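1. For reference, the sequence and a predicted model appear below.
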Amino acid sequence: MKLCLFLLFAGLMDAVLTNLGITFGLIEEGNPIMRLAIEKSWVIFYMIKICLPLALIGLYWLRPLIGWRRILLVSTCVIYFSVLCYHILWILLYMNHFPI
């Protein structure tokens, strides 16, 4: 369950940081599906980022995430952690480029 909650938190953080980065022209969305969602509406983008982890939490209650399902969950968490590290990197680069 902790991994599911991390995934929800990481998805929300990714959505907020992506929104800020795109709004300020610092980054572009690399995922073509999410880019399409952003072009349609930021609401759609946020709904995807929130609903997918919530669906995973719902599945967790129906069936324990063991075996290959747990491996996929851990892999997804590792990928999201690396995405958050990428966001931290561009934020630090931006802050160093424009000192306060």
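-> Happy to help now that I have it. Numbers count the residues shown, from 1 in each chain.

2. From now on I want contacts and neighbour counts done on CA atoms only, so please keep to that.
-> Will do.

3. Just name whatever secondary elements the helix or strand where Ala10 lies is in contact with.
-> Ala10 belongs to helix 2-23 when elements are defined using DSSP states H and E. For helix 2-23, the packing partners by 3 or more CA pairs under 8 Å, 6 or more residues apart in numbering; DSSP states H and E come out as helix 42-62, helix 68-97.

4. These into TSV, with extra columns for distance to Ile27 and mean neighbour count?
-> Shown next, in TSV, are the helices and strands packed on helix 2-23 (distance: least, CA to CA, whole Å; neighbours: other CA atoms under 10 Å):
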stretch	distance to Ile27	mean neighbour count
helix 42-62	16	15
helix 68-97	8	14
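
5. Okay, one more to line up with it:
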Amino acid sequence: MESVKALPTPKDRLLNTCFLLFCLCMIDAIFTDFGIRYGHIEEANPFVRSLYDVNVIAFYLLKASLPILLFILMHYMKPSYIIRNLLIVALIFYTLVILIHISWMIIVLAFI
């Protein structure tokens, strides 16, 4: 007898989305670190730039802590339309940021 796989609940989907957002944040942090370290880019956010200048580990901890905090909050919150849409906007934003990082990496690699 075959078992039926249940579809993920709305809460599970939101938690999965939070995990995806965490992954995108970490990719952004790695690309940003690479770009700053090798002088290809400058961090546009003054707070993050000063944090990076003081301590790179703190930079990574900040980048990781925000989606982790969101993941923890989402675990205790009811899924709502507003939260779901805000997560979608954040995913779109970080996807665009990753695409920008990829484009400048292609440009940098073309001139090496």
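-> Structure received. Nothing here was measured: the structure is a model prediction, and the numbers come from that model.

6. For the helices and strands packed on helix 2-23 of structure 1, give me TSV that also has distance to Gly11 of structure 1.
-> Shown next, in TSV, are the helices and strands packed on helix 2-23 of structure 1 (distance: least, CA to CA, whole Å):
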stretch	distance to Gly11 of structure 1
helix 42-62	6
helix 68-97	7
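
7. My guess is Met34 of structure 1 contacts Val43. True?
-> No: contact criterion CA atoms under 8 Å: Met34 of structure 1 and Val43 do not qualify, at 11.6 Å.

8. ok so, going back, out of the helices and strands packed on helix 2-23 of structure 1, which comes closest to Gly21 of structure 1?
-> Taking CA to CA, helix 68-97 is the member of the helices and strands packed on helix 2-23 of structure 1 nearest to Gly21 of structure 1, at 8.5 Å.

9. Which position in structure 2 pairs with Phe24 of structure 1?
-> In structure 2, Phe24 of structure 1 lines up with Tyr38, judged by TM-score structural alignment.

10. ditto for Ser82 of structure 1
-> Using TM-score structural alignment, Ser82 of structure 1 pairs with Leu96 in structure 2.

11. Tell me who's in contact with the residue positioned nearest the centre of structure 2.
-> Centroid check for structure 2 by CA atoms, centre = their mean gives Cys25 as the closest residue, at 2.0 Å. Cys25 of structure 2 sits next to Lys63, Ala64, Pro67, Tyr94 when contact means CA atoms under 8 Å, 6 or more residues apart in numbering.

12. Quick check: the farthest pair among the residues you listed?
-> In these, two members sit farther apart than any others by CA to CA. They are Ala64 and Tyr94, at 13.6 Å.

13. Please say which position in structure 1 Asp53 of structure 2 maps to.
-> When structure 1 is aligned by TM-score structural alignment, Asp53 of structure 2 is paired with Glu39.

14. what about its match, distance to Ile50 of structure 1?
-> 18 Å (CA to CA, to the nearest Å).

15. And for His87 of structure 1?
-> From His87 of structure 1 across to Ile50 of structure 1, the span is 18 Å (CA to CA).

16. and if you look at Tyr60 of structure 1?
-> Per CA to CA, Tyr60 of structure 1 is found 16 Å from Ile50 of structure 1.

17. How about Val78 of structure 1?
-> Separation of Val78 of structure 1 from Ile50 of structure 1 (CA to CA): 18 Å.

18. All good on my end, thank you.
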